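Student: pasting the sequence and the predicted coordinates here, then a few questions.
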Amino acid sequence: MAKKEKKEIVNLGHGVGRRKSAVARVYLREGNGKITVNGKSVEEYFVDAISVFTVKQPLVLTETADKFDVIITVVGGGIAGQAGACRHGIARALCEEDNDAYRSALHAAGFMTRDPRMVERKKYGQRGARRRFQFSKR
């Protein structure tokens, strides 16, 4: 009875992407272009086409869509925030894999920049972040 050899998984690059309150951990592996998000395919996880397009943008720009398998774990936020976090993480992982070839193109497209826009916190004495309670003179 022969022992099964354990196949070692080698991550070529990894990156952490953030957008709004979503955080995505991205791992690049040798493969044929399969993108997995939280154990599901990207089309199954992000049901709308815009989010799927957003996630794939860095791979299409660098022409590596069929060169790597991408494994993503994303938590927090909503659909748009998670898609943006995945895009940011994939761009960072690609730069870690081959910095010279991809960084300038990804930076010029704006994929390396973390979008700082967050939901403004609610203030006390107000109905929302900026909305006041209705003023009554009498």
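Tutor: Arrived safely.

Student: only C-alpha atoms from now on, for both contacts and neighbour counts.
Tutor: OK.

Student: helix or strand for the nearest residue to residue 38 once chain neighbours are set aside, which one?
Tutor: In space, and not counting its chain neighbours, residue 38 is closest to residue 73: 5.0 Å by Cα to Cα, 6 or more residues apart in numbering. Here residue 73 sits within strand 68-75, counting by DSSP states H and E.

Student: give me the contacts around that strand.
Tutor: 22-38, 82, 85-86, 90 (Cα atoms under 8 Å, 6 or more residues apart in numbering).

Student: this protein: strands as residue ranges?
Tutor: Ranges of strands in the chain, per DSSP state E, are 13-19, 22-30, 35-37, 40-41, 68-75.

Student: any chance of those strands in a markdown table, with distance to residue 96 too?
Tutor: Converted to a markdown table, the strands of the chain look like this (distance: least, Cα to Cα, whole Å):
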| stretch | distance to residue 96 |
| --- | --- |
| strand 13-19 | 5 |
| strand 22-30 | 10 |
| strand 35-37 | 18 |
| strand 40-41 | 23 |
| strand 68-75 | 13 |
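
Student: next up, a second structure to put side by side with the first:
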Amino acid sequence: MSEQELQSLEELGGALGQGEANEAPVYEQKLDAQGRAYATGKRKNAIARVWIKPGSGVITVNGRDFEKYFARPVLRMVLQQPLVAANRQNQYDVVCTVTGGGLSGQAGAVRHGVSKALTHFEPELRSVLKKGGFLTRDSRVVERKKYGKAKARRSFQFSKR
């Protein structure tokens, strides 16, 4: 073997010349000329373009207040989840435009966009949002209809005679 015996994994990393083995990658702030962070969020067929900037917590969706646009309380809760998880409810103004899909998909797209924009504005929030699962794009979409089938998988009703 070698002349030097290693007592732990840290010494192994030092012996290999790696220094500190568990350094996290450094993320930097990404802002536009107006001091806003931009991100695109997607869910099902909905696409949301989201801008956040420091403010009083006003959320605007397609030029309307988010409470008017998303009438159901569940959708409003979904939209605010990343801000609540990061404890930034009344610190950022959110402006977004969302197209495609239905209301549920649009709320999920805005949530995804807000999460990504928060990480662009405050990179240290990435670990909190990643643990909550807000940065993962939910890739589930409706399956296409196949020929010879009533729907994507359902067959036509069988008739014996």
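Tutor: All right, it came through fine. Worth saying up front: this structure is predicted, and the values here are computed from it rather than measured.

Student: now the strand holding residue 73 of structure 1: which residue numbers in structure 2?
Tutor: Mapped onto structure 2 using TM-score structural alignment, strand 68-75 of structure 1 covers residues 92-99.

Student: the matching stretch vs structure 1, average distance?
Tutor: In the superposition with structure 1, the average deviation recorded for stretch 92-99 of structure 2 is 0.5 Å (mean Cα distance after the TM-score superposition for structure 1).

Student: sorry, back to before: count the neighbours of the residue nearest to residue 38 of structure 1 for me.
Tutor: 16 (other Cα atoms under 10 Å).

Student: what do you get for residue 81 of structure 2?
Tutor: Residue 81 of structure 2, neighbours per other Cα under 10 Å, totals 19.

Student: what of residue 122 of structure 1?
Tutor: By other Cα under 10 Å, 12 other residues sit near residue 122 of structure 1.

Student: excluding chain neighbours, give the residue nearest to it in space.
Tutor: Nearest non-adjacent residue to residue 122 of structure 1, counting by Cα to Cα, 6+ apart: residue 129, 4.0 Å away.

Student: next: residue 50 of structure 2.
Tutor: Computed as Cα to Cα, 6+ apart, the closest residue to residue 50 of structure 2 that is not its neighbour in sequence is residue 96, at 4.3 Å.

Student: equivalent range in structure 2 for stretch 32-49 of structure 1?
Tutor: Going by TM-score structural alignment: stretch 32-49 of structure 1 matches residues 56-73.

Student: what's the answer for stretch 111-124 of structure 1, then?
Tutor: Mapped onto structure 2 using TM-score structural alignment, stretch 111-124 of structure 1 spans residues 134-147.

Student: quick one: the corresponding residue of structure 1 for residue 160 of structure 2 and residue 33 of structure 1, what's the gap?
Tutor: Residue 160 of structure 2 maps onto residue 137 in structure 1, with residues paired by TM-score structural alignment. From residue 137 of structure 1 across to residue 33 of structure 1, the span is 64 Å (Cα to Cα, to the nearest Å).

Student: among the two, which residue is more densely surrounded?
Tutor: Neighbour totals were compared for residue 137 of structure 1 and residue 33, and residue 33 leads with 16 against 4 (other Cα under 10 Å).

Student: is it true that that one touches residue 59?
Tutor: No - when contacts are counted by Cα atoms under 8 Å, residue 33 of structure 1 is not listed as touching residue 59 (9.1 Å).

Student: setting aside sequence neighbours, what's the nearest residue to residue 111 of structure 2?
Tutor: Using Cα to Cα, 6+ apart and skipping the chain neighbours, the partner closest in space to residue 111 of structure 2 is residue 79 (4.8 Å).
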